[in-house]
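In: Dropping the sequence and predicted coords here.
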Amino acid sequence: MSPRAARHTGVLAEWSDERGFGFVETGGRRTFVHISAFDPAGGRPQSGDFVQFEVGSAPDGRPCAVRASRVHALPGHATRRPPRRGAIDWAAFLPVLAVAAYLWLAVARLGAALWFPLAYLVLSVLAYLLYAADKRAAVAGTRRTPERTLLLASLLGGWPGAVVAQQVLRHKNRKTSFQLAFWLAVAANLIALLVLTGGVRLLAA
């Protein structure tokens, strides 16, 4: 009977929920840990969690944490954790409310076709589902939805649903390069919307 591997206890010093991995720090040493090392019944890990784990080997031969579990506190440490990262940013919903108000104005006052708000609604639902599928794939370690697909859905008019998904699912909302490309797509979509619905004339009046 082989001896049981030693278990170590440390703090999840760095964690990317979007990418599904992070690093456990113990005694000044950092050990890589993937989401698959955690028991799903224990909930999703967060930066600042106390973690018990065994040391195994990754496919490339480097040490990594295996059979990891979250614990309430380390001996001699307070149970309080740092503030939870990734809380919903309610200000991000302001552009969604603004475009909803403009679409109502465009149909009611500018004579825009009713299919404009309907298209935004359908594409927003589609964008949300794409984000949800990508989030599940990130957790499971399976094939991801390409970022260009997410950005295309936003460019075509699904960005309100993308904003909701980013905040509710806490997905793609902290990656700077993606956020830059995303808001550029939103800006391009809004310019096209103003041109197609006569909003440019309204602004010029």
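Out: Ah, there it is. Keep in mind that what you see is a predicted model, and the values were worked out from it rather than measured. Residues are numbered from 1 along each chain as shown.
In: When you work out contacts or count neighbours from here on, use the C-alpha atoms and nothing else.
Out: OK.
In: residues contacting the closest residue to residue 173 other than its chain neighbours?
Out: Nearest non-adjacent residue to residue 173, counting by CA to CA, 6 or more residues apart in numbering: residue 166, 5.3 Å away. Residue 166 sits next to 131, 172, 173 when contact means CA atoms under 8 Å, 6 or more residues apart in numbering.
In: Can you report how many residues lie near the second one?
Out: This means residue 172. Close neighbours of residue 172, defined as other CA atoms under 10 Å, add up to 24.
In: now the first one
Out: By the measure other CA under 10 Å, the count of residues near residue 131 is 26.
In: Just the buried residues of the helix or strand harbouring it, please?
Out: Per DSSP states H and E: residue 131 is located in helix 115-140. By 16 or more other CA atoms under 10 Å, the buried positions in helix 115-140 come out as 116-117, 120-121, 123-128, 130-132, 134-135, 137-139.
In: put this beside the first:
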Amino acid sequence: MQLSTPVILYLILVNLIAFALMGVDKSRARRHKWRIPEKTLFLSALLGGSIGSIVGMQMFRHKTKHWYFVVGMPCILIAEGLLGYFILNR
């Protein structure tokens, strides 16, 4: 089985959004402004944006001192990878 174009486009979009959310939240944190809830950051990863979240964490150096992000985001990526593997190979 092969990934369809809409699925690929969805994954690209959700990863770009997750990446942007990390950047926006970091910017707001620096300026002591209203922040994006951590639930929203995790939700964007759970919806398929784990790679974007991880890259955003590293690039913006955001949430890297919180163990639940440092451990949680890679765990979500692994779970999504396994889920994708099983869906594509059933």
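Out: Thanks, I have it. No experiment lies behind these values; they were computed from the predicted model shown.
In: Which part of structure 2 matches the helix holding residue 131 of structure 1?
Out: Mapping helix 115-140 of structure 1 onto structure 2 (TM-score structural alignment) gives residues 6-31.
In: tally of neighbours for residue 7 of structure 1?
Out: 13.
In: Relative to residue 22 of structure 1, how far out is it?
Out: Here residue 7 of structure 1 is placed at a distance of 18 Å from residue 22 of structure 1 (CA to CA, to the nearest Å).
In: swap in residue 135 of structure 1?
Out: Between residue 135 of structure 1 and residue 22 of structure 1 the distance is 16 Å, computed by CA to CA.
In: got it, and residue 202 of structure 1?
Out: According to CA to CA, residue 202 of structure 1 and residue 22 of structure 1 sit 50 Å apart.
In: ok, those two, which is more surrounded?
Out: residue 22 (21 against 11).
In: from what I can see, the more buried one looks like it's in a strand, true?
Out: Yes. Residue state for residue 22 of structure 1 (DSSP: H, G, I helix; E, B strand; the rest coil) corresponds to a strand.
In: how much space between it and residue 151 of structure 1?
Out: In terms of CA to CA, residue 22 of structure 1 sits 26 Å off from residue 151 of structure 1.
In: Tabulate the contacts of residue 166 of structure 1 in TSV, adding columns for distance to residue 182 of structure 1.
Out: Listed next are the contacts of residue 166 of structure 1 as TSV, based on distance: CA to CA, whole Å:
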residue	distance to residue 182 of structure 1
131	13
172	10
173	10
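In: so which of the residues you listed hold up in structure 2?
Out: Using both residues aligned by TM-score structural alignment, their matches' CA atoms under 8 Å, structure 2 keeps these contacts from the contacts of residue 166 of structure 1: 131, 172, 173.
In: Report the contact partners of the aligned partner of the last one in structure 2.
Out: Structural alignment (TM-score structural alignment) places residue 173 of structure 1 against residue 64 in structure 2. By CA under 8 Å, 6+ apart, the residues touching residue 64 of structure 2 are 57, 58, 70.
In: Give the helix, strand or coil label for residue 64 of structure 2.
Out: Residue 64 of structure 2 ends up coil, using three-state DSSP.
In: So residue 188 of structure 1 sits against residue 155, correct?
Out: Yes. Counting by CA atoms under 8 Å, residue 155 is a contact partner of residue 188 of structure 1 at 6.9 Å.
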